[in-house]
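K.L.:
from the sequence below, what's the structure:
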Amino acid sequence: MSRIDDSKEFIPVRIAVLTVSDTRDLSADRSGDTLVGRIEGAGHRVADRKIIRDERAEIADQLRAWVANKEVDVIISTGGTGLTGRDVTVEAHRDVYEKEIEAFATVFTIVSMNKIGTSAVQSRATGGVAGGTYLFALPGSPGACKDAWDEILSFQLDYRHRPCNFVEIFPRLDEHLRRK
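P.N.:
Alright, predicted model coming up:
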């Protein structure tokens, strides 16, 4: 069973938050606010925050810019993961991923099933890795952001979490780029 090992020191992570929306601005970005509050509340740092329209190329360009920024360890986007024609965040994320974390979507679906039942099938939450950076795409509702953070990311982004976590393998995420 998972647990927090209090004998280990907490390591703060630098997280960029991207809201994907054609209609929101910072004053109406409840999902982004939910993520920022939880990130900071956990002791991590918000490295950057932006809102971008539902445009695949623009989303992918922003993700790539943050992946290239050594001051960003993790990117969490919210919005654009549904089934409508304008929902292109998942495709933009996959344009950037070197590796997809398939189990993230599975675990998110399990968490969502416990909260919203079969409506969970309408989410296409995803996670991946690129350039030594973790990327996660969450639905655009504050509840989904809360659930993903509270039930998955708060643990996996905590170095003290056992039996394993994302933070402890940061140094190895880009080892293939260092090989000659």
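K.L.:
going forward, measure contacts between C-alpha atoms and count neighbours the same way
P.N.:
Will do.
K.L.:
residues contacting the longest helix seen in the chain, please?
P.N.:
Looking across the chain with DSSP state H, the single longest helix is helix 102-116. Residues from elsewhere that reach helix 102-116, judged by C-alpha atoms under 8 Å, 6 or more residues apart in numbering: 119-121, 123-128, 144, 147-148, 151-152.
K.L.:
which one of the residues you listed has the most neighbours?
P.N.:
Tallying neighbours with other C-alpha atoms under 10 Å puts Ala125 at the head of these, with 27 neighbours.
K.L.:
in contact with that one, which residues?
P.N.:
Taking C-alpha under 8 Å, 6+ apart as the contact definition, Ala125 lies against Thr81, Val90, Phe104, Ala105, Phe108, Phe136, Ala137, Leu138, Pro139.
K.L.:
for His161, state which of these is nearest.
P.N.:
His161 lies nearest to Phe104 out of those, by C-alpha to C-alpha, at 16.3 Å.
K.L.:
want to put them side by side, so please do this one too:
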Amino acid sequence: MRIAVLTVSDTRAEADDRSGDTLVQRLGDAGHVLAARAIVRDDRGAIAAQLRAWVADPEVDVVISTGGTGLTGRDVTVEAHRDVYEKEIDAFGTVFTMVSMQKIGTSAVQSRATGGVAGGTYLFALPGSTGACKDAWDEILGYQLDYRHMPCNFVEIFPRLDEHRRRK
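P.N.:
You can find the predicted model right below:
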């Protein structure tokens, strides 16, 4: 899969983007291709614009963002993702919470991790912590983005994500 990594932060630069680095390393180790990488400030419109640009890019199959999924006033990544989604993958947030509960207990309720689909592209919003990015990749995305994972995975249905747009 060709995966774009988006870091949402007012303070990070590529030199100190540990969560973005973690995702890039893990996707590469799994045999995926880094299609693009960017850092965008905590601004709903700017985040949504970057997501839409990558959804429109035929060289991007998956977008994973990190940061801005919390509860503070500046945390608008989830809202930006939902502005772009055609369909939300409701269970992604639920499964992420289950994974997080094993690591951080009830503090998991503070995350609003989400996933969805738009324009035949998968989009996932992860918390900004390196640990959360590791957990999401190691326990969910690493499996779902592997065509060998059974009984089912995101890769096998990828060609059908935009079938409603094709001519009949």
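K.L.:
which position in structure 2 pairs with Arg172 of structure 1?
P.N.:
By TM-score structural alignment, Arg172 of structure 1 lines up with Arg160 in structure 2.
K.L.:
excluding chain neighbours, what is closest to that match?
P.N.:
Leaving aside its chain neighbours, Arg160 of structure 2 sits nearest to Gly120 (7.8 Å; criterion: C-alpha to C-alpha, 6 or more residues apart in numbering).
K.L.:
where's the one you found relative to Lys87 of structure 2, distance?
P.N.:
Gly120 of structure 2 is 10 Å from Lys87 of structure 2, where distance means C-alpha to C-alpha, to the nearest Å.
K.L.:
comparing the two, which residue is more hemmed in?
P.N.:
Counted by other C-alpha under 10 Å, Gly120 of structure 2 and Lys87 do not tie: Gly120 has more neighbours, with 21 against 14.
K.L.:
contacts only, for the more buried one.
P.N.:
Gly120 of structure 2 makes contact with Val55, Asp61, Phe158, Pro159, Arg160, Leu161, Asp162 under the criterion C-alpha under 8 Å, 6+ apart.
K.L.:
swap in Phe158 of structure 2?
P.N.:
By C-alpha under 8 Å, 6+ apart, the contact set of Phe158 of structure 2 is Gly120.
K.L.:
which parts of structure 1 are strands?
P.N.:
3-4, 14-20, 45-52, 74-78, 99-100, 126-130, 133-138, 161-162 (DSSP state E).
K.L.:
in JSON lines: those, plus distance to Asp61 of structure 1.
P.N.:
Converted to JSON lines, the strands of structure 1 look like this (distance: least, C-alpha to C-alpha, whole Å):
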{"stretch": "strand 3-4", "distance to Asp61 of structure 1": "36"}
{"stretch": "strand 14-20", "distance to Asp61 of structure 1": "12"}
{"stretch": "strand 45-52", "distance to Asp61 of structure 1": "10"}
{"stretch": "strand 74-78", "distance to Asp61 of structure 1": "13"}
{"stretch": "strand 99-100", "distance to Asp61 of structure 1": "18"}
{"stretch": "strand 126-130", "distance to Asp61 of structure 1": "13"}
{"stretch": "strand 133-138", "distance to Asp61 of structure 1": "13"}
{"stretch": "strand 161-162", "distance to Asp61 of structure 1": "32"}
